[in-house]
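>>> Provide a 3D model corresponding to the input given below.
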Amino acid sequence: MTDERGQRRIRSDGQATRRRLLDAAAREFADHGIAGARVDRIAEQARANKSQLYSHFPSKEALFDAVLAEHVDALTDTAPLTPHDLPGYAVRLYDAYLADPALVRLATWNRLERRPTGALFPGSHDSTKIAALVERQADATLTPDIDAEDIHSMVIAMAMTWSAASITTTGTASEGQQIHHRRRSSLREAVRRAFVDRPDV
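Sure thing, here's the model as predicted:
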């Protein structure tokens, strides 16, 4: 019979294995997509076996879902929507995409392989964000001439201008800070001019 200390060790080992699997899967999915990813490569990179992988995740698709959800949650924590400071929100998104390019690649694979149309993340908390933007429109902080849902979508797209999904230029953290400063300033000003009614906001 396993004592309490042994059970804690087993749980700890299981959590560590799950962590390694998620990290290895993030790299694999970002590089190869869902169809191209191989569970044997993920298990090998995680210093685990396929049996351990499937004990944590019932399928490769479920593993992808867990990886993507973790990255999206991290983005929400790093760059929460600030409807009173939409330009600042866009800049924080830029920094988050720069720091975690895997997130954009995972989202792109999700779009290409699973959701070619419609909302990329159905059932997300976007409705709460949209409502917050509507409130800012009501107090004249944001332009009322553009639908709040469209404002939300366009700000995200603007922040992704130099992301891993860009069809023009993809920025990297290794670029000089002067370049990033210029892009942040351009993004901040573009969002302000497009959506903020009062220039002092």
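>>> for the rest of this, base every contact and every neighbour count on C-alpha atoms.
Fine.
>>> any idea which element the residue nearest to the spatial centre of the chain lies in?
The centre of the chain sits closest to residue 72, judged by C-alpha atoms, centre = their mean, with a distance of 3.8 Å. Using DSSP states H and E, residue 72 maps to helix 60-78.
>>> buried set for that helix?
60, 63-64, 66-68, 71-72, 75 (16 or more other C-alpha atoms under 10 Å).
>>> show residues contacting that helix.
22, 25-26, 29, 34, 39, 57, 92-93, 96, 103, 106-107 (C-alpha atoms under 8 Å, 6 or more residues apart in numbering).
>>> how about those, which pair is most distant?
39 and 92 (33.6 Å; C-alpha to C-alpha).
>>> let's compare: structure for the following, please.
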Amino acid sequence: MAAPDVSATKQRILDAAVAEFGAYGLAGARIDRIASAAKASKERLYAYFGDKVALFHAVLDTNFAEAMERLSFDGADLPDQAVALFDDMLAKPDIQRMMIWGQLQGESIRMRELAESHPSWERRIGAIRRAQSDGIVDARWDPAELVTMMFGIVFGWLVAPCADGNDGLDEAGLAHRREVVREAVRRICQG
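This next block holds a predicted model:
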């Protein structure tokens, strides 16, 4: 009899955890629902990840690293970078909600440290500084604060009063929002 595929079980747990944490946040998520959705025992889940907080971190860490590697970055074209981020978050609504839940539930310092310690962070900040030196991006911005503003614009339809989470929009509505993101970041970059 073949040994069970540990990596497949771990991945099922991570996939189930994304949906659970995206829907309920860290505080409201239930390990028994995650285990059931993953077709794994709670004991196996605990053996792989330790506890609910560690599983939440594993999901955020994995998806953050994938996003940092998946999304190219060009400091000279921050408006298009913001649109790429918008589209990436549209494709991963559970991760987008997890990031918001993480902020609400005291994970903001850890999330900032995760971003700043990723190998691509300094490359991204350096790309913005080069664009500032070349006169493409307003040099009065701190590059890290500029990245924060980009995320704020992208996440605006999830956290602002009367926000709709981009739910129920047709392609024309999404195209309009992409242009709003592009134009807002363009104006910020121009100073």
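>>> one step back: which position in the second structure aligns with the residue nearest to the centre of the first structure?
Per TM-score structural alignment, the equivalent position to residue 72 of the first structure in the second structure is residue 64.
>>> what does residue 45 of the first structure give?
Using TM-score structural alignment, residue 45 of the first structure pairs with residue 37 in the second structure.
>>> and what of residue 15 of the first structure?
Match for residue 15 of the first structure (TM-score structural alignment): residue 7.
>>> and what of residue 141 of the first structure?
Residue 141 of the first structure maps onto residue 136 in the second structure, by TM-score structural alignment.
>>> list the buried residues for stretch 139-149 of the first structure?
141-144, 148.
>>> as TSV, these with secondary structure and distance to residue 159 of the first structure would be great.
Output for those, formatted as TSV (DSSP: H, G, I helix; E, B strand; the rest coil; distance: C-alpha to C-alpha, whole Å):
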residue	secondary structure	distance to residue 159 of the first structure
141	coil	20
142	strand	18
143	coil	19
144	coil	21
148	helix	17
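>>> dump those residues into TSV; add distance to residue 191 of the first structure as well.
Below are these laid out as TSV (distance: C-alpha to C-alpha, whole Å):
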residue	distance to residue 191 of the first structure
141	13
142	11
143	11
144	14
148	14
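>>> quick revisit: how far out from the middle of the chain is the helix holding residue 72 of the first structure?
7 Å (C-alpha atoms, centre = their mean, to the nearest Å).
>>> how about whichever helix or strand comes after it, aligned to which bit of the second structure?
Counting by DSSP H and E, the next helix or strand C-terminal to helix 60-78 of the first structure is helix 86-99. Using TM-score structural alignment, helix 86-99 of the first structure lines up with residues 78-91 of the second structure.
>>> mean shift between the matching stretch and the first structure?
By mean C-alpha distance after the TM-score superposition for the first structure, the fitted stretch 78-91 of the second structure averages 0.7 Å away from its aligned residues in the first structure.
>>> spatially nearest residue to residue 137 of the second structure (excluding sequence neighbours)?
residue 189 (4.8 Å; C-alpha to C-alpha, 6 or more residues apart in numbering).
>>> number of residues surrounding the counterpart of that neighbour in the first structure?
Correspondence of residue 189 of the second structure to the first structure, assessed by TM-score structural alignment: residue 195. Using other C-alpha atoms under 10 Å, residue 195 of the first structure is surrounded by 22 other residues.
>>> contact partners for residue 195 of the first structure?
Contacts of residue 195 of the first structure by C-alpha under 8 Å, 6+ apart are 142-143, 151.
>>> average separation of the longest helix seen in the second structure from the aligned part of the first structure, please.
Using DSSP state H to define each element, the second structure has its longest helix at helix 6-28. Mean deviation of helix 6-28 of the second structure relative to the first structure after superposition (mean C-alpha distance after the TM-score superposition for the first structure): 1.2 Å.
>>> quick one: the next helix or strand after that helix to chain centroid distance?
Tracing the chain past helix 6-28 of the second structure, the next element assigned as helix or strand by DSSP H and E is helix 31-38. Its chain's C-alpha centre and that of helix 31-38 of the second structure lie 23 Å apart, by C-alpha atoms, centre = their mean.
>>> follow-up on the earlier one: in TSV: the contacts of helix 60-78 of the first structure, plus distance to residue 131 of the first structure.
Shown next, in TSV, are the contacts of helix 60-78 of the first structure (distance: C-alpha to C-alpha, whole Å):
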residue	distance to residue 131 of the first structure
22	33
25	35
26	32
29	33
34	33
39	41
57	35
92	20
93	20
96	23
103	25
106	27
107	24
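>>> thank you, goodbye.
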